[in-house]
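# Coordinates for the following, if possible.
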Amino acid sequence: MKWAIYNLTCTTKSGGMETIAWRLGRCLADQGHEVHFFGGKSQRPLPSAAQGLTVKTFDHKNRDEYPNWGSRFRKLMERFSFARNAVADLRQGDYDRILIFKPYDLAPVLWAARGSKARIGYYSGGTEFYPGFTFLGKKLDYLGAVSAFNASQIEKASGLEVRVDYPGVDTDSFRPVAPDPDMLRSFGLEESDQVLVSAVRLVPLKGIQYAMEAMAALREKWPNLKMVVAGEGPYRLDLEKKAREMGLGDRVQMAGFMDPKNLPAFYALGDIAVFPSHGEEALGLSIAEAMACELPVVASRLGGVPEVVDESTGILTRPKDVEEVTKALASLLKKPKKAREMGVKGRELVRERFNWDNFAQNIEKAMKG
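This next block holds a predicted model:
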């Protein structure tokens, strides 16, 4: 089968849905399919999963260049500018399957595939609905979501039937390893330190500020408690300023962008992974990656997160509730044996539920109709 994976941002940024697209393409290629990626032109290097795959890039106008009439308007116009250059190639490619990852691509892809043999699918990881989504969605051969929570959102908004297909985690890469002495030194950590780790985009919705407030409440009882956060974003300077104001400047470090291949070693520095988001989380793949490294998790009880974390693998807290986050961290710090047991069970859960080969096979079968 000849597959087209059509997603502007798969070549221009890194994120959860981009990771899913690349890993799916890799699995399909390994199963003998011919896989072509359609992405936006960018100087960004391609991920390792792209090796051996056909990658086509096209010009587009960045969303920031459009009038600020709302983020959805800007995203829609950016996608349409991409489509103007990409759909001719898509139409001429004689594809058997075309899979998209953003609802803004529905109209141009369905138009490009009209009258062809291609079966069209949309795999969702969000809720960016707009007038006409239901009408276009009815024309799809496959409509899937990253979680039962996300599927319920789509069904409520559109009345369409949605499959749940959990993506995977590479548990061969994300696995427990011994802390790297050089990485410990680079962050000024001692083996005796108790370390919180998180890998998130640095925006207010990810809630790192609440973890810092919890640390401030715990530092007297646990003087060796520290936190390292991997990721970039516009909120970084605010978080660093907040850490200094709270007297946590030497305890909290922003590690900046972390190459995905280094994340397992990064998680090995930690005793507990914290994800105190108060924004909508369709699933929480970063949480599952930390769990695959046998870390117990403290995360917010929202969105699809409870489909990743249960009471045997971590502690869920109310969003924005610093007191609950503090109690959850204290509970795990007081009982390191229990925390380690949670970590082991977390890896078992991830290996069972989030498997890339199973994911690719499920998508392949669903797209057959």
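# Please count neighbours and contacts with C-alpha atoms only from this point.
Will do.
# how close does A230 sit to L8?
Taking C-alpha to C-alpha, to the nearest Å as the measure, A230 falls 25 Å from L8.
# Looking at these two, which one has more neighbours?
Legend: neighbour count by other C-alpha atoms under 10 Å for A230 and L8, higher for L8 (27 against 20).
# Where do the strands of the stretch 1-150 of the chain begin and end?
Along the stretch 1-150 of the chain, counting by DSSP state E, counting those that start in this stretch, strands occupy 2-6, 34-40, 54-58, 97-100, 119-124, 142-145.
# Please generate a structure for the following sequence too, so the two can be compared:
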Amino acid sequence: MRILICATSSMPDAIGGSDRVVWQLSRGLAVRGHDVQLVIRRLAPDLPATSIIDGVTIHRYADPWHTFATLYMPSVACAVRALRAAAHDRTPHVVHAHHGISGLAAARAAIGPPMYTFYGPWHQEFLHEVQHRTEMPSLKRWTRRLWAPAKATLARRIERAAVRHARRVVVLSRYSQSQLADVHAVSGARVSIVPGGVDLQQFVPRLERREARSRLGLAGEGPLLFTVRRLVPRMGLEPLLHALVRLPDARLVIGGSGWLRPRLEASASALGVASRVRFAGRIDDAELPVFYQAADLVVLPSVALEGFGLITLEALACGTPVVATANSGATDVVGPLEPSWIAPDASPAALATTIAGALSASCAPEVNKRCRLHAEQYSWERMVARHEDLYRELVSARV
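The predicted model follows:
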């Protein structure tokens, strides 16, 4: 099949969770013999307009409007032109969009049956960050809150148009499925759940915990907790620091970057846990398995809007237990493995209680093997094969 995938961004140019899903899907389809084109926004001027990586033809288009506060529609027009240019010589059998702007562009380009992956309500994620970000001059904060509702309304309308024009909508979890129904009133047979995946060759339990800690300079007493997140409020890192107060023997490593880091560092000091917290910054993919294997427990303390959480699968594939909160897509993965590892909410008390229980269980010798076996159900290859089936259904329905 000729498959045209479009997104705001993707690996190898960007490193977010949805970027990883887009790229693993694209390259996996190419491996299976499909003609795959990927249309994404050019994130840096030194990136080539066109390149071929792992069998995927990548088209990068310029969007001079993306930095403007509320001018989403010119960005949609840029994406439409890029999609039509990519399809000029070879009309695709399927156009699969990820992210709102690409989704509306795919509908307007009218170059093939559109399919859309919904990761979470775009406008709610934007508003959550605006409402909680105070580390900026008061005038800028005031003006941002003034235009933020208009920007959020437009984002919601764009995303709603994208999902309603799509002939098939994919979500990664039941949590995202419920968000899709609540926010955009889209449900039923048109919606398919296709979980994210994990590279089972990269994330492998090769190291003893002591060796992994030695490599990272994390030798020491007490259980080690690890999380890797974008450092923004909805990821739940502030409640996790408060939970650490209730776990006096535990240490915590926080990977990732974001504007919240200075506030988190100040909170750790104010709570008296700074000596037990290490901010590791952005962690290279090659080092991530070592961090997972060094930890007794990986924690996803999500407060809101966590559609899946790929680190759940990465940690489990390395044999490390995971604690997640009930209001996230990670429950689809963690719940069937061990329901007691699901915290009822992201409050410090709930997190501390669930973490303490999971740490007790993590000492059992069979736990690491159970984690690995469970993760093996979620290979990227299986995710790609499921999408391939959906594409065939879409093409057959069109004939």
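# Now compute the TM-score of the two chains, please.
Laid over one another, the chains give 0.85 as their TM-score (TM-score structural alignment, normalised by the length of the first structure), with 351 aligned residues with a C-alpha RMSD of 2.8 Å.
# ok, back up a step: could you redo the strands of the stretch 1-150 of the first structure as a markdown table and give each row mean neighbour count?
Below are those laid out as a markdown table (neighbours: other C-alpha atoms under 10 Å):
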| stretch | mean neighbour count |
| --- | --- |
| strand 2-6 | 22 |
| strand 34-40 | 23 |
| strand 54-58 | 16 |
| strand 97-100 | 23 |
| strand 119-124 | 23 |
| strand 142-145 | 24 |
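# Now render these as CSV, adding distance to I20 of the first structure.
Listed next are those as CSV, based on distance: least, C-alpha to C-alpha, whole Å:
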stretch, distance to I20 of the first structure
strand 2-6, 11
strand 34-40, 13
strand 54-58, 16
strand 97-100, 11
strand 119-124, 10
strand 142-145, 12
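# what's the burial count for G343 of the first structure?
Neighbours around G343 of the first structure, by other C-alpha under 10 Å: 27.
# dump the residue contacts of it.
Going by C-alpha atoms under 8 Å, 6 or more residues apart in numbering, G343 of the first structure touches 291, 293-297, 313-314.
# Which ones among those map onto helices?
Under the assignment DSSP state H, those contribute M291 to helices.
# quick one: which of the contacts of G343 of the first structure is nearest to D182 of the first structure?
Nearest to D182 of the first structure among the contacts of G343 of the first structure is C293, at 19.0 Å by C-alpha to C-alpha.
# which residue in the second structure lines up with that closest one?
By TM-score structural alignment, C293 of the first structure lines up with C318 in the second structure.
# Can you say which of the strands of the stretch 1-150 of the first structure is nearest to R74 of the first structure?
Per C-alpha to C-alpha, nearest to R74 of the first structure of those: strand 34-40, 15.6 Å.
# Mean per-residue distance, that closest one versus the second structure.
On superposition with the second structure, the mean distance recorded for strand 34-40 of the first structure (mean C-alpha distance after the TM-score superposition for the first structure) is 1.4 Å.
# what's the aligned residue in the first structure for A274 of the second structure in contact with, if anything?
By TM-score structural alignment, A274 of the second structure lines up with G249 in the first structure. Contact analysis of G249 of the first structure by C-alpha under 8 Å, 6+ apart lists 240, 243.
# and G249 of the first structure, which of the three is it?
Following DSSP: H, G, I helix; E, B strand; the rest coil, G249 of the first structure is assigned to coil.
# what do you get for A273 of the first structure?
Going by three-state DSSP: A273 of the first structure is strand.
# for the one 10 residues further on, same thing?
Per three-state DSSP, the secondary structure class of L283 of the first structure is coil.
# L106 of the first structure versus the closest residue to A157 of the first structure other than its chain neighbours, what's the distance?
Leaving out its chain neighbours, the residue that sits closest to A157 of the first structure by C-alpha to C-alpha, 6 or more residues apart in numbering is F129, at 7.8 Å. According to C-alpha to C-alpha, F129 of the first structure and L106 of the first structure sit 11 Å apart.
# Looking at these two, which one has more neighbours?
For F129 of the first structure versus L106, the count of surrounding residues by other C-alpha under 10 Å is larger for L106: 22 against 15.
# My read is that that one contacts L136, right?
Yes. Contact criterion C-alpha atoms under 8 Å: L106 of the first structure and L136 qualify, at 6.7 Å.
# Give the buried residues for stretch 257-271 of the second structure.
Using 16 or more other C-alpha atoms under 10 Å as the burial criterion, the residues of stretch 257-271 of the second structure that qualify are 257, 260-261, 264-265, 267-268.
# Ok, stretch 255-274 of the first structure next?
256, 263-274.
# Please, where are all the helices along the stretch 201-350 of the first structure?
208-218, 236-245, 263-267, 285-292, 322-334, 336-353 (DSSP state H, counting those that start in this stretch).
# Over to the stretch 101-250 of the second structure?
122-132, 138-165, 174-184, 209-216, 237-245.
# Among those helices, which comes closest to H34 of the second structure?
helix 138-165 (24.5 Å).
# Compute the inter-axis angle for that closest one and strand 94-98.
Here helix 138-165 of the second structure runs at an angle of 150 degrees relative to strand 94-98 (axes from the mean of the first three to the mean of the last three C-alpha atoms, to 10 degrees).
# could I get the buried residues of stretch 255-274 of the first structure as JSON lines with distance to A113 of the first structure?
As requested, those are exported to JSON lines (distance: C-alpha to C-alpha, whole Å):
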{"residue": "G256", "distance to A113 of the first structure": "41"}
{"residue": "L263", "distance to A113 of the first structure": "39"}
{"residue": "P264", "distance to A113 of the first structure": "41"}
{"residue": "A265", "distance to A113 of the first structure": "44"}
{"residue": "F266", "distance to A113 of the first structure": "43"}
{"residue": "Y267", "distance to A113 of the first structure": "43"}
{"residue": "A268", "distance to A113 of the first structure": "46"}
{"residue": "L269", "distance to A113 of the first structure": "48"}
{"residue": "G270", "distance to A113 of the first structure": "48"}
{"residue": "D271", "distance to A113 of the first structure": "50"}
{"residue": "I272", "distance to A113 of the first structure": "48"}
{"residue": "A273", "distance to A113 of the first structure": "44"}
{"residue": "V274", "distance to A113 of the first structure": "44"}
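# Brilliant, that's me finished.
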